[in-house]
Each structure stands twice: as C-alpha cells, then as structure tokens.
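*Asks:* Compute the structure for the input listed below.
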Amino acid sequence: MSDEEWERFLQESVTGAAGAPVEPSARARDVERRLRENPGPAEGWRTYTPARPRRRTGWYVTGMVAAVALLVVALFPQQVVGWFVGDDSAQDGTPSAAESERPGEAPGAEPDRRPTLAEPFRGSPAARWADGAAGITVPPARATGWMKAAEVERALRQSRDFLVAAGLDPGVLRGERPSEAIELLNPHQKDVQEYVRTALSSKTPTDTTDPLLLFSRFRPEQARPVGDVVKTRGRLTYREGKRGAVEVTADVTFVYPVTPAADSGEDGEVVRTIVRRETVMSWDDPAEVITEPGTMSLVSYALDMTNGGCSAPTGYFEPPFGTAEDQHADQDRRIDPYDRSKPLDTGDGTTVEDDDCATASRS
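*Replies:* Take a look at the predicted model:
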C-alpha cells in the first residue's frame, strides 16, 4: 500500500467514509422494534389519552330503587316493618301504633296458634294491641261548642273514664254493679236511668234492656278472666252537637280472654270474647239542658260481640266453651271481629239476636 492510500485509510477511520453503513444505537434499535410490533402514529411524551367514558346505568338504577324504597318507608312505615319481622313478632305483645283514624282494612292474618293460659292472646291481632285504657286514643282538645279547650280535655278524659269503668273494671267483669260508670251518667236523663235500673235488676233482660249494651259482665260461676290484661283498640272523636253540646263518640274493641271457672288445670281451654262498642256521649251546656256537673247524656250505644253467646240475652257474656257456639252460629255468614274498617250500626241500643249470629272468621 502506498503512503497516500495509508494516509487516506487512517483519516477515514476517524471521520468515517461517505456512504458507509452506520450502526444504530441501542435506543434507536428499541424504537424500531416497538414500531414493528405496534404500528401506528407515535405518541408524544407530553400527550395523554382521555379515559373512555362509562355508562353509569347500574348506579342510576340503584339510586332510583333507593329513592323509591325511602318513599315507601315514609308512606307505609308499619307495613314495611311487617315485611322484615317474623311471624312470632306479632305475638310479642308490643303495642301497635295508636289508632288515630278509622283503618282502611282489617289487620293482617296471624299465625294459627291456639291461645293458652300463659299466652291468652297468642294467634290474635290483639297480641300487639295496648293493655286496658292505653289502647283508647284521646285526641287533642280544642275549644268546641260551649266548652273551652281545657273543658273539652276534661270531657274527653271523663269519657274514657266511663269506658274504663264500664268495660275494664275487674269487679264489673265479675258481675258487680258498675257504680263508677253510673255516676258519670246524667241523673236527669230519664230514659237512660230507667234502662240502667231495669238492665241491672231484671233476670230476663230483653234486647233493649240488656246491660251488655254498656257494661261487660261474666258470670263468675261460669267463666273467669285469664290474667289481668284486657286488650283494647279504639279512639275517641268529638264535635259540636245539639244546643252547643260537645258530642264525644267512642269506638272501642275489647278482647277478654276467659277460661271455664271450674277448670284449674294448666292446659285449660281459653276463649276470647271480643266486644266492639260505639257509644255517643253528649256533654251538655247546663244553660240549655238540665244536667249535673261532671255528668253526660247518652245519645246512642251499639254493640257487636263474638264468642259472647248467641242465645236470648241473659245480662252476661256466655263464652262458648266447647262447641256450643257452633249450634247457633250462621255458618254461611262469616265476619272478622278484628275488622275495624267498617262502622257499627248505631241506634238507641242494639244487641245480637239469636237468628243474627254469624260465624267468626277468627278469634
């Protein structure tokens, strides 16, 4: 090799020959490899791809269902509670919400369970009703007729006192004279005073002189109460009546569990006598009607009873221990004694006649 060729070789070794292939760098080789594997436009290092929007249908539906559920709970709280409680919860004795107006339907069906001496209200809607006077709802008082609000409040309290004395007093239930209830009756209302005297003294009362129209009574030699509790459900309402009087209407159902008086065993028979009364009481203006302070006049009183006897009136409830009731009841006509959605027929006094007994759908 000549000296000129050797000099040119050394110079090209440093500067590189024109057109000679260039070995790509490691980064270049990596880029080339990625382009082969993922063809498409290159993505800049300061750019970003927006997230793909999702349809939130599932969340929208969930939200709508939750809103509807909250609305149902707000409108029908008691029914919703009933969906989540077992059958036995209806038998726990917890009082239902107070009745502030006439219900729209009968209470729901209860488990078919026989009452016992230990649990006399088992298998009955009354298991959730309040005890005694607590089950009678008294509305707020307002000035009405001739009475101021405080006087209306006293009239409502005394009206409930009358119901307690006539239908819950233990002595009256044993057949004793309902003296406390009679003291609240206007002594100058001659027809009512005559009814009370006849009803409580006659051994053969009629449909219009039956003391059961106002007073709850059992023959002590035939039936005795089971325990000390009588379940009740009902309410008082009031309005202005004739001559400015305050007219109070009581619509109350009483449930009396009783057992045969001669039966002292632990497995004795229990019958529930169910009585619904509608009593209209007039608290009269002394300036318009002859009356005495703290007494009221009776406008009307009506009675509906189940398991109280279908024979001629005797002045006492006669629970159908055994199968006696089936001999008199009309098997083709059935009634629900716990259905308070329908009003009673009112008048000067009514009772169940022998040929008007229906069969109770439950007791």
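
*Asks:* contacts, neighbours, all on C-alpha from now
*Replies:* OK.

*Asks:* how about the strands in the stretch 151-300 of the chain?
*Replies:* For the stretch 151-300 of the chain, the strands defined by DSSP state E, counting those that start in this stretch occupy 223-225, 231-240, 246-260, 271-283, 297-306.

*Asks:* chain center to the shortest one: distance?
*Replies:* On the basis of C-alpha atoms, centre = their mean, to the nearest Å, strand 223-225 sits 28 Å off its chain's mean C-alpha point.

*Asks:* and it, what does it pack onto?
*Replies:* strand 246-260 (3 or more C-alpha pairs under 8 Å, 6 or more residues apart in numbering; DSSP states H and E).

*Asks:* now do 10 Å
*Replies:* Counting contacts by 3 or more C-alpha pairs under 10 Å, 6 or more residues apart in numbering; DSSP states H and E, strand 223-225 packs against helix 170-173, strand 246-260, strand 271-283.

*Asks:* Dump these into JSON lines; add mean neighbour count and distance to Phe321 as well.
*Replies:* Formatted as JSON lines, the helices and strands packed on strand 223-225 follow (neighbours: other C-alpha atoms under 10 Å; distance: least, C-alpha to C-alpha, whole Å):
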{"stretch": "helix 170-173", "mean neighbour count": "19", "distance to Phe321": "18"}
{"stretch": "strand 246-260", "mean neighbour count": "24", "distance to Phe321": "7"}
{"stretch": "strand 271-283", "mean neighbour count": "24", "distance to Phe321": "7"}
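
*Asks:* Another sequence for comparison is provided below:
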Amino acid sequence: MTSADPTPEPSSRPDPARPEPEAFPDWLHQLEKEIRVGRSVRLRIWFRRRGGRLLAGLGALVAVALVATLGTVGYGYARRPGPQAYPTISQPPGVYATSSASPPPAAGPFDGTPAAAFPAGAAGITLPPAKRTGDFTAKQVSAGLAKIRTALITARLDRTFMTAKDPERLVRQFAPDQRASIRQDFASDAFANFATRLAPGARLAPQQPRVKGRITYRAHRNAHGVRVLEVTTNFVWAYAFRTAPVAPGDGVVIVHDTLVWELPYPGDVRSRANGLWLTHMQSYGANIDCAAFDKGLLNSGEASDREQAITATATVDPDSLYDPDRALDIPDTCGLHD
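*Replies:* Below is the predicted model:
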C-alpha cells in the first residue's frame, strides 16, 4: 500500500501549546534508530540432536539405552531438557492485540516446531480495536494501523518484494521525509531489522510463513513535542525453505523483530513528514546462513556452520526462539567464524 500524496502545507497557526509546523522540518531525521544487524547480532542457530542407540544384550537379557547428544539438525528427535527459564520483554503500555487466528493444521516443513501452531501468513497479524486515543480519532487510529499492517505484509510476507532488486515497493509506504533514510538502510544490511530479502538461489517452500506476535498502540508527545500515535509491533516470522530435511525444523528460519512506528498528528508537522516513520528497530535471526545474513539476506543455514553454532547456543532452549515474548538479546553464533 502506498502512502498518500503529500497533503498541502499546513497554514501557520499560533499555538502556545506546541511549536509551529515549520519548526519541525527535520525532527524525525533525529529519531533514535537502534540497529541490531551488525556482526555482533548476525545470529545463526542450528540446534542438532545426535541420537545414538547402544544395544547391549547377551542371551535372554537385553538392555537398550538411548544416548541423546547434539548432532542431527532439528528440534524433535532427541530428548530435551526440562523447560528452561529465559528472559522476556516487557510489553509496552497501550491498546493491543495478539495473533488470534485459528492456526491451520500442522503440515509439512513446520511439523515438530512451535511454528506449526502459528497462523499462516497475514492471518497472524491481528490489529487491535481502533479507539479514540489522545487527540487521534478512532478513524485516524484505524487508518494508521491499516498502513502499518500493509507495510508489515509487504516487508515480511510479499514474495515479489523479497526477490525484487528495487525496494521502492516498501519505501514509498513511508512518510516522504523518511524515505531517503529507508533507502540508506537498504544500501547496507540494516534493512534486515524490518524487511526480508532472499539471498541469491534461496527458495522458499510453497507453504506460507507462519506468524505470531502482538501490536500495541498509544498516543503521546515525543521528545520534540509532536503529538504521535506510537505503534509497537513484535512478531516472530517463521520461513520454510526448500531443503532436504533430516529432522523437524531443518530449513525453518526464524526472524523475531520488535519495531516502533510513529504517525505524527497532521497539524504538528509539515506535509512531507506526515505518514509512517520507523523510530526503533531490533531483531534476531535463527537457523540462518551467516554469509547471506552478513548482507542482510535470508537463507537457511549451511552444515559447515553447525558445530560452532551448537557450542555457542548450548544453553538456549530452541523452542524459546519462537516466542514473541522472548528477549531479543541472545548469543551471536555467526561472529564465531569472523
């Protein structure tokens, strides 16, 4: 969905409660943007289970022992340790909604992983009810949430966008004044925090990605005194790649992102600043190809990286990586090969 044409420049109106519109031509260029795709967070996780079976028996006495050690890639064939505690995030204040669509029957590449119970595709992006919030009317809230949902679908689920060389399909959905910044993100690997681009030769399975998460919104004034509708999206995206799986979870790549969007109140900013803004980004990836992710691109991990990834993540419960409430600070396994 493209953003609307720039609205006419708002007329100058004295208002002691807030700065004049012309006082904020560049305010959003200074917003904080936390990028976590650098080499310190290019995460590649493979959890493998080596199952060895020792048969010992003489005569009528037969003892069978199963020794579970890391080895075969996957999540389901080895005995797991009991549930482990892991750090979780604090939910932002405001009106919210979580993924609530009935999941389709588990089938194919997601079997044996938590993603098998997630809704498929856009069905996992559930919008909260639009209510009057601060100075934003219910209609404005509804329109803003719809824009963000469309941007998420383009950025994370649109296969045409994932393989296109030109990112404008997504870029033009942002406020005109932020588009140059978004283009700069696509010129580096920073875009991987909020958008999915496939590595050359990578092929997704025909099944739709599985999606689970939450959307929360609230109204407030930002550090520049501008009234904004702040929307926090927190989603886990599970992608199935075409591979020859050995065990459940092979070829399933996880991306977990938390994004903070802002929509300024139209009367507080100039027309080119109206629309979607990204002000904070944080993410991690799991079971990824490190070489591809160094460029921000997505592909399933390769066997050559498995052993060192296992060592770095031995204390991480693999199922926790599918939890949208999990904290995004996790071990970096890709950095082991630098």
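
*Asks:* sorry, back to before: could the helices and strands packed on strand 223-225 of structure 1 go into a markdown table alongside distance to Asp355 of structure 1?
*Replies:* Compiled in a markdown table, these are given as follows (distance: least, C-alpha to C-alpha, whole Å):
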| stretch | distance to Asp355 of structure 1 |
| --- | --- |
| helix 170-173 | 26 |
| strand 246-260 | 23 |
| strand 271-283 | 18 |
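
*Asks:* With respect to Asp161 of structure 1, which of these lies nearest?
*Replies:* Asp161 of structure 1 lies closest, by C-alpha to C-alpha, to one member of those: strand 246-260, at 11.4 Å.

*Asks:* For the residue nearest the centre of structure 2, which non-adjacent residue is closest in space?
*Replies:* The residue lying closest to the centre of structure 2 (C-alpha atoms, centre = their mean) is Asp257, at 3.0 Å. In space, and not counting its chain neighbours, Asp257 of structure 2 is closest to Ser283: 4.1 Å by C-alpha to C-alpha, 6 or more residues apart in numbering.

*Asks:* Correct me if wrong: the one you found contacts Thr233.
*Replies:* No. Using C-alpha atoms under 10 Å, Ser283 of structure 2 makes no contact with Thr233, being 11.5 Å away.

*Asks:* so what sits against both of the two?
*Replies:* Residues touching both Ser283 of structure 2 and Thr233 (C-alpha atoms under 10 Å, 6 or more residues apart in numbering) are 257-259.

*Asks:* Between the helices and strands packed on strand 223-225 of structure 1, which one is closest to Tyr60 of structure 1.
*Replies:* strand 246-260 (48.0 Å).

*Asks:* returning to what we had before: among the helices and strands packed on strand 223-225 of structure 1, which is nearest Val138 of structure 1?
*Replies:* Closest to Val138 of structure 1 of those is strand 246-260 (C-alpha to C-alpha; 9.5 Å).

*Asks:* residues in structure 1 aligned with the helix ranked longest in structure 2?
*Replies:* Secondary structure of structure 2 per DSSP state H: the longest helix is helix 138-157. Counting by TM-score structural alignment, helix 138-157 of structure 2 falls onto residues 149-168 of structure 1.

*Asks:* Buried residues, the matching stretch. List them.
*Replies:* With burial defined by 16 or more other C-alpha atoms under 10 Å, the residues of stretch 149-168 of structure 1 counted as buried are 151-153, 155-156, 158-168.

*Asks:* next one: stretch 140-151 of structure 1
*Replies:* 141, 144-147, 151.

*Asks:* Need these in a markdown table (columns: secondary structure).
*Replies:* Compiled in a markdown table, the buried residues of stretch 140-151 of structure 1 are given as follows (DSSP: H, G, I helix; E, B strand; the rest coil):
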| residue | secondary structure |
| --- | --- |
| Ala141 | coil |
| Thr144 | strand |
| Gly145 | coil |
| Trp146 | coil |
| Met147 | strand |
| Glu151 | helix |
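
*Asks:* Quickly check those residues for the two that are furthest apart.
*Replies:* Maximum pairwise distance among the buried residues of stretch 140-151 of structure 1 (C-alpha to C-alpha): 13.3 Å, between Ala141 and Trp146.

*Asks:* which residues are in contact with both of those two?
*Replies:* Listed as contacting both Ala141 of structure 1 and Trp146 by C-alpha under 10 Å, 6+ apart are Val152.

*Asks:* just to revisit the earlier point, helices and strands around the longest helix of structure 2, which ones?
*Replies:* helix 159-163, helix 168-171, strand 210-221, strand 227-240, strand 252-264.

*Asks:* Can you state the mean residue-to-residue distance of it versus structure 1?
*Replies:* Once fitted to structure 1, helix 138-157 of structure 2 is off its aligned match by 0.7 Å on average (mean C-alpha distance after the TM-score superposition for structure 1).

*Asks:* now the angle from that helix to strand 227-240?
*Replies:* 30 degrees (axes from the mean of the first three to the mean of the last three C-alpha atoms, to 10 degrees).

*Asks:* wait, which of the strands of the stretch 151-300 of structure 1 is closest to Ala360 of structure 1?
*Replies:* strand 297-306 (6.8 Å).

*Asks:* with structure 2 superposed, average distance for the closest one?
*Replies:* After superposition, strand 297-306 of structure 1 averages 1.0 Å from its match (mean C-alpha distance after the TM-score superposition for structure 1).

*Asks:* which residues in structure 2 does that strand align to?
*Replies:* With TM-score structural alignment as the criterion, strand 297-306 of structure 1 aligns to 277-286.

*Asks:* ok, back up a step: mind putting the helices and strands packed on helix 138-157 of structure 2 in JSON lines, distance to Thr126 of structure 2 included?
*Replies:* Output for these, formatted as JSON lines (distance: least, C-alpha to C-alpha, whole Å):
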{"stretch": "helix 159-163", "distance to Thr126 of structure 2": "20"}
{"stretch": "helix 168-171", "distance to Thr126 of structure 2": "20"}
{"stretch": "strand 210-221", "distance to Thr126 of structure 2": "7"}
{"stretch": "strand 227-240", "distance to Thr126 of structure 2": "10"}
{"stretch": "strand 252-264", "distance to Thr126 of structure 2": "15"}
